[in-house]
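Peer 1: only geometry, no sequence info:
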């Protein structure tokens, strides 16, 4: 993605443009006006007498507003333009642009001002790849306003463009003004662009969720920013650059503030611009942790919002499990039609433990024990998830295994290689940004060492090959829950395919974990082995849960497994009824344990 784009934002509503303020979206240049995970403008181009404008200068007074100073044609080192344009833009709930055309000559100027507009209504999460719309694009002119729209069944989005200046010639391609400016005079108009999330009756959904909520504008955003800066700790020192840097950091933190529809009066940090300008789990937790000495309210808002969306059921499509904290939440077309699972999506292993860490750190910094008591149910549910679902191997570690094999997130592996290289002693500043350069550095380090490297739960050969040493005496063991093709032809690779446990091996595993109880009831053991499909993971889960419930007999365990239905496709084996095992474990909770949030606030049995 181009890094020289001009950006202004208000939460998850933002505008990306080129240096002159024009928006011309391409897969490699994701310009546009975005709101709630949809691009509402993909084209916004200003011309004077058919000529494009070039930038002379730019002023960025705030994160939500920008001014472009432009001239027609190509600029030169000695510009003697008879006409210039000031383009003042802000985003505050909607997109507003004030155009001012100045005549610097001694003669009147006849000028045609044209603003060309269009929208592809691209979902944000695929804006970089491009996509053919599955619905119907439409455009119409109504009451002097240009309406650009998209509809797919009941899903509707619409962009409404209007102007304060009459007469504007509005057609389906944009707005045109035929103006006359007197010598040394100027002409001004303001363009309003609203992105609407429409219900079937044509009303904006957001207007009905919070009918008493005032619409945002740039003056209100400015007041909010000044209030934010006024409540933060003040830094006074004799080195002015440090004071300026500290203030800018506070402004940048305020720029990330995102108020979700569920909590319109609270702001938590969004994940980042542009692809992650949404509610996420990991990013607001880290940002809130780092900002605790300066803005502890961010942490409280993050705890509140993430607790509201905490997992409550087993849902393979969204990778949801009781007590799990979400990874991200999206509003766009792809999640509305369940082509993507992010509404919300829970595919992450670290966010749930981090939620508990944030709650503890918040109390440590603020002394606010009331907030800890308020979110006690959510914290206990998160701790229960760590024990019951995060520790899927029964070894005391939190693992990641997606349930949704089609559209769920895979293990990121080499994508997280910066931390891998850091663990090998490479300073963060010395880690290259490009993937192949990282792989080369990794191999050069291993060439001088003898190491055993374990790569667990690999997806395919392409994921493994970057992590193989080039030369030297290191050994790599790569495990996978599926057969990996392409390994046999690689030099030094020795594929070893492990089948299911035999019945005798499965019985030995249970006997080793359950002791004399397994030997005393062979029929129940046989039933459990059959229900677990002779998979070691399934057998280990059942054994661990059975040990934690000493009053439960093995025939009762086999009976409860028989009552549970469904399969956990994420483990990739149709012989094992693993979802039944998880469901059986969840139903074993006592009636007093589920909390007010609808989750499972409990800890490991006996702890």
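Peer 2: Received it, and whenever you're ready, just let me know what you need. Source: prediction; values computed, not measured. Numbers count the residues shown, from 1 in each chain.
Peer 1: rest of the way, CA atoms for contacts and neighbours
Peer 2: Noted.
Peer 1: can you tell me the helix or strand for residue 242?
Peer 2: Under the criterion of DSSP states H and E, residue 242 resides in helix 240-255.
Peer 1: got it, and residue 358?
Peer 2: In the assignment (DSSP H and E), residue 358 maps to helix 351-366.
Peer 1: what's the answer for residue 60, then?
Peer 2: For residue 60, the host element (DSSP H and E) is strand 51-62.
Peer 1: Could you list every helix and strand in contact with that strand?
Peer 2: Contact here means 3 or more Cα pairs under 8 Å, 6 or more residues apart in numbering; DSSP states H and E; on that basis strand 51-62 packs against strand 43-48, strand 65-72.
Peer 1: could you dump these to CSV with mean neighbour count and distance to residue 143?
Peer 2: Output for those, formatted as CSV (neighbours: other Cα atoms under 10 Å; distance: least, Cα to Cα, whole Å):
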stretch, mean neighbour count, distance to residue 143
strand 43-48, 20, 21
strand 65-72, 21, 28
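Peer 1: also this one, for the comparison:
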């Protein structure tokens, strides 16, 4: 990305000006397992042509870019679609009026067509056709496929095509084979098999003829396999063991349901939202080097992202600690070791994004991995401390001690650009991301006059993350006899807090600035500093007016808190980071409201997000949604190309529940504190069973009585002190 080095301004032409150039995907069905993701329209199809994000994805490549279904040359009419099981989708359709193969008129809505699709390491679709006519019907079913083998960065419009060669389609032995010889030397193939075999195969189209007696049912089974063979590797492996994979999937989803069953509440809709959230987090799991982590989001960010994987693991800690452990180890494996301007790698830095597709293999993009993120490094340290709070696993601290030291050195050296004492970023890579916080679109950091921030940029929330990381690590260092380092970290954190409150506070606006840039203060009202509540960096004297300002109507919509005030010049209710509502942002803010004792305000934010989740299909919160006031439309407005599901959006409701219950674990001291538990008015009772703190299992009953929330320790297996603070 060419940047004017003198001005530090964003480039006039930015490949990341939008996170994707693709069009609306708001009516998608999504199923996924591990590294395989299938995104279709709500009728189960993948449109051929047009700039869409639908497809079958594997290793950042689209292995199926078209999948159409016709009955006698006509599209069936969908009447039901559902993907509430993350590994399975169901589409039910019926017929328009048509002439069958014998020339007989078949009335509309007399044929039922069902597509049942599962993803046990491949796509397994069963097409069932039922005849509800009183006479025999003979009909043709046409399936048309296409595979463009396009890299996700090309689909998003960030790069041009790599230039691989699409090979002629082949069909033999009952299999259709779509192939591409990649520029990177990889042979990528989509292999489609059918049962029964099609009557006619013409290029990428297959025609089946079915004769059905009255009330007879016939089925066609389609299996779609993907293969990515690197140079020098053997060809397609043995076929996927579908049964074994399905058993593995079912076990993971049963575990997710059991986790949800451990948290029954008095509100059945909320129970369904929680089950959806935990099931989606199960669906978003990926694995690498034996470590499991959460993919960031479907379809654009279906990969390892440092920031996203760390935050989603944080959100999930009270419900399961293994994702945090695994995510820490994987991010440590990719921690920066050298200086590289192309990838923005620096020693000690935690990665931003890892891609493994053709563009990355050809080094045409820096995401191999790319390190252009300012916040993943302190978040890595925070997750480690929070993980130890829940588990008491000090062995993890010893195991990652060198990684912790490297991360702290990066914060002190590379992170402090210009020696201002604040952790900052300044893009270096020609194809790097200009803004490197979680709001990483090119125009997401600005001033009240509408001008964009100039590098180097120090974001408010990042200073909070650094403060929190140092404060949390200080007592842990004492445990491993590093008392001098512990005291130093504590002093550095206190000094950062004092400077932050002095330089970021905008007294005339009773609010903290979004950032400091090369020319001074970025004085917009935004959600960035609201995350600082969670980190504890805000002086108590500023907090009350700050929180009051946060809940004014230009920031709070009754669905949630906007990313940018509606009074700012760059506000757009459908601006990716300039006015939309992000569930994960609100959940972190909710945790901060809890920390500073604003339980009523926490309840208001939780209520807004709960009521938004009620309105979305299958209770699935998307990556973000429109920042319109609730009074304007009475329904949350979809953001056209939002990732759905997205890991940290799925973790938002569970984290908000954690905030309301006031859970503060301290496994090292065998203690669990319940800090001012406060259930909202729509949630009268919560049972949180089998909470694990260290080696102790505990079950708690929370009950709302009038405006108070009472707690009862229902069961305890182990030596744990439970403190309840009202």
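Peer 2: Sure, I can see it. Quantities reported herein were computed from a predicted structural model and do not represent experimental measurements.
Peer 1: returning to what we had before: and the strand holding residue 60 of the first structure, what's buried?
Peer 2: 52-56, 58, 62 (16 or more other Cα atoms under 10 Å).
Peer 1: What is the neighbour count of residue 106 of the first structure?
Peer 2: Residues within reach of residue 106 of the first structure, counting by other Cα atoms under 10 Å, total 11.
Peer 1: my bad, residue 249 of the first structure
Peer 2: When neighbours are defined as other Cα under 10 Å, residue 249 of the first structure has 12 of them.
Peer 1: distance of whichever residue in the second structure pairs up with it from residue 603 of the second structure?
Peer 2: By TM-score structural alignment, residue 249 of the first structure lines up with residue 277 in the second structure. Residue 277 of the second structure sits 19 Å away from residue 603 of the second structure, taking Cα to Cα, to the nearest Å as the criterion.
Peer 1: quick one: the strands in the stretch 401-550 of the first structure?
Peer 2: Applying DSSP state E, counting those that start in this stretch to the stretch 401-550 of the first structure gives strands spanning 452-455, 475-478.
Peer 1: In the second structure, what stretch matches the first one?
Peer 2: In the comparison with the second structure, strand 452-455 of the first structure aligns to no range at all (TM-score structural alignment).
Peer 1: Out of the helices and strands packed on strand 51-62 of the first structure, which gets nearest to residue 436 of the first structure?
Peer 2: Residue 436 of the first structure lies closest to strand 43-48 among these, at 35.7 Å (Cα to Cα).
Peer 1: so what does the closest one touch, helix or strand wise?
Peer 2: The elements that strand 43-48 of the first structure packs onto, with contact taken as 3+ Cα pairs under 8 Å, 6+ apart, are strand 23-24, strand 51-62, strand 109-118.
Peer 1: That strand vs the second structure - mean distance after superposition?
Peer 2: Here the mean offset of strand 43-48 of the first structure against the second structure after fitting is 0.6 Å, by mean Cα distance after the TM-score superposition for the first structure.
Peer 1: wait, residue 382 of the second structure sits on residue 476?
Peer 2: No. When contacts are counted by Cα atoms under 8 Å, residue 382 of the second structure is not listed as touching residue 476 (11.6 Å).
Peer 1: Look at the two and report which has more neighbours.
Peer 2: Regarding residue 382 of the second structure and residue 476, a neighbour count based on other Cα under 10 Å identifies residue 382 as having more, with 25 against 18.
Peer 1: Figure out the helix or strand that residue 408 of the second structure lives in.
Peer 2: Applying DSSP H and E, one finds residue 408 of the second structure within helix 401-412.
Peer 1: Quick one: the residues in the first structure that the following helix or strand past that helix pairs up with.
Peer 2: Remark: after helix 401-412 of the second structure, the chain's next helix or strand is strand 458-459, criterion DSSP H and E. Under TM-score structural alignment, strand 458-459 of the second structure corresponds to no residues of the first structure.
Peer 1: on that earlier part again, what does the helix holding residue 408 of the second structure correspond to over in the first structure?
Peer 2: Using TM-score structural alignment, helix 401-412 of the second structure lines up with residues 376-387 of the first structure.
Peer 1: Throw the strands of the stretch 401-550 of the first structure into JSON lines and include mean neighbour count, thanks.
Peer 2: Compiled in JSON lines, the strands of the stretch 401-550 of the first structure are given as follows (neighbours: other Cα atoms under 10 Å):
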{"stretch": "strand 452-455", "mean neighbour count": "13"}
{"stretch": "strand 475-478", "mean neighbour count": "14"}
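Peer 1: Now distance to residue 340 of the first structure too, for those strands, in a markdown table please.
Peer 2: Formatted as a markdown table, the strands of the stretch 401-550 of the first structure follow (distance: least, Cα to Cα, whole Å):
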| stretch | distance to residue 340 of the first structure |
| --- | --- |
| strand 452-455 | 28 |
| strand 475-478 | 29 |
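Peer 1: re the thing from before, make a markdown table out of the helices and strands packed on strand 43-48 of the first structure and add distance to residue 154 of the first structure.
Peer 2: Putting those into a markdown table (distance: least, Cα to Cα, whole Å) gives the following:
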| stretch | distance to residue 154 of the first structure |
| --- | --- |
| strand 23-24 | 28 |
| strand 51-62 | 37 |
| strand 109-118 | 22 |
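Peer 1: what about the helix holding residue 408 of the second structure, distance to the chain center?
Peer 2: Offset of helix 401-412 of the second structure from its chain centre (Cα atoms, centre = their mean, to the nearest Å): 26 Å.
Peer 1: Superpose on the first structure and give me the mean offset of it.
Peer 2: Overlaying the first structure shows helix 401-412 of the second structure at a mean distance of 1.4 Å from the equivalent residues (mean Cα distance after the TM-score superposition for the first structure).
Peer 1: got the contact list for that helix?
Peer 2: Residues from elsewhere that reach helix 401-412 of the second structure, judged by Cα atoms under 8 Å, 6 or more residues apart in numbering: 332, 335, 346-350, 377-378, 381, 423, 466.
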